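Enquirer: Return a 3D structure for these sequence lines:
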Amino acid sequence: MTETLIRITDSAQEYLRDLLSRQDQDGIGVRIFVERPGTPHAECCMAYCPDGEQEDDDVRFDYEGFHAFIEGKSVRYLEDAVIDFKKDSMGGQLTFRAPKSRVPDISPDASLEERINYILYAEINPNLAAHGGNVQLLELTDDNVAILEFGGGCQGCSVVDVTLKDGVERTLMEQIPELTGVRDKTDHTVTENAYYQ
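Expert: The predicted structure is shown next:
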């Protein structure tokens, strides 16, 4: 592809070329993706990607002397991203700025996970914040059960079951009919910050 999605500065390209040249594998590149995209907890990640280990929906971008695969589902979250490298007395630091990585993107083709995260962060967490609490999606099972973890004032709270059943589960199941269930995986024995004890 000639058009690039992520701007990798000259200094970052030089750093990556040098780093990749020291690997013992021909054709090794990098794979760039976003963990928990569209949420406040989004993290931009980069990993080595030996030839043949890219995913089918990854998008390849060629830079001078190396290539990068962008995870297909992360592409829209990496628009306008910049990877830079600043030298310093300790050697230097690679920085990754992706302004759209934390912005919920609920397009018509959004995944089930993206839709759950959008509802959690746009509707449910603002209500839980009044009690100093929050909830996040840990995983989505193969049979579409959302595994959640509560934090802050919700962890160890004596009414968390009511919050889960009457608030979180009802809201998610009404808005996302494909969900087959919602489970709490929080360790509620920790009660020091609980809203109600």
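
Enquirer: use CA for all of it now, contacts and neighbours both
Expert: Will do.

Enquirer: Contact partners for the residue minimising distance to the centre of the chain?
Expert: In the chain, the C-alpha closest to the average C-alpha coordinate belongs to R36, at a distance of 1.8 Å (C-alpha atoms, centre = their mean). If you count contacts by C-alpha atoms under 8 Å, 6 or more residues apart in numbering, R36 has them with A42, E43.

Enquirer: one more, for comparison:
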Amino acid sequence: MLNITITESAQQYLGGLLAKQDCEGIGIRMFVTDPGTPKAETCIAYCRPGEEKEDDEVMELTSFKAYFEHRSLPFLVDAKVDYADDKFGGQLTIRAPNSRMPQVNDDSPVEDKINYLLYDEINPGLAAHGGMITLEEVVDDIAILRFGGGCQGCGMVDVTLKEGVEKTILEKIPELKGVRDVTDHSDRSQSYI
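Expert: Here you go, the predicted model:
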């Protein structure tokens, strides 16, 4: 059972948008980008026939189907999509109070585990120097990271990466083989050291 609410007014509004697409069977797809991090964004996109994913959860609504990305489900608990008329025509709002909450368990995707570690353990330590690290992607079990803020161009970044970040990530996420930094450290304008 999905714990996600799409109000009647939101269904009418979205149904009207979908009808204008002139595509039989079109629905919506809801997902969270960067789930469990401060950058999390809850998104609604058109979902044309064939664009559904095999593990999507489906909600049958009156005039269309809503598809929910499986990976995003824990972050969409208690989410509410609403539409309210106003003097400018109206506004669709999406409230997903759990989208930025780290929710990680043994079955979570490796990206979620990395984001949780960065958010909960690694970035708070780097924040004192105005730095932060974000996950770009995971390729062949290698975490591709980007250093930002005071970390970019810092002369100590190799030590931080090898002795701190990589050691912590590989210790806590054994399915990874390594960590790589893709930051351009030749720009030293924001660096801490």
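
Enquirer: before we move on, the earlier item: what about the residue nearest to the centre of structure 1, distance to P177 of structure 1?
Expert: Between R36 of structure 1 and P177 of structure 1 the computed distance is 22 Å (C-alpha to C-alpha, to the nearest Å).

Enquirer: Need the counterpart of the residue nearest to the centre of structure 1 in structure 2.
Expert: Under the alignment (TM-score structural alignment), R36 of structure 1 maps onto D34 of structure 2.

Enquirer: So that match versus Y116 of structure 2, what's the distance?
Expert: The spacing between D34 of structure 2 and Y116 of structure 2, counted by C-alpha to C-alpha, is 10 Å.

Enquirer: got it, and K167 of structure 2?
Expert: The gap separating K167 of structure 2 from Y116 of structure 2 is 16 Å, by C-alpha to C-alpha.

Enquirer: Spatially nearest residue to Y116 of structure 2, not counting backbone neighbours?
Expert: Excluding the flanking residues, the one nearest Y116 of structure 2 by C-alpha to C-alpha, 6 or more residues apart in numbering is P102, at 5.7 Å.

Enquirer: That neighbour against T37, yeah?
Expert: Yes - the criterion here is C-alpha atoms under 8 Å, and P102 of structure 2 meets it with T37 at 6.5 Å.

Enquirer: so what sits against both of those two?
Expert: Common neighbours of P102 of structure 2 and T37, counting by C-alpha under 8 Å, 6+ apart, are Y116.

Enquirer: Quick one: map E137 of structure 2 onto structure 1.
Expert: Alignment note (TM-score structural alignment): E137 of structure 2 maps to E139 of structure 1.

Enquirer: nearest residue to whatever residue of structure 2 lines up with V168 of structure 1 other than its sequence neighbours?
Expert: Using TM-score structural alignment as the criterion, V168 of structure 1 maps onto V165 of structure 2. Of all residues not flanking V165 of structure 2 in the chain, I122 sits nearest, at 6.9 Å (C-alpha to C-alpha, 6+ apart).

Enquirer: which residues of structure 2 fall in helices?
Expert: Assigned by DSSP state H, the helices in structure 2 fall at 8-19, 73-76, 110-117, 123-126, 157-159, 167-172.

Enquirer: Sounds good, over and out.
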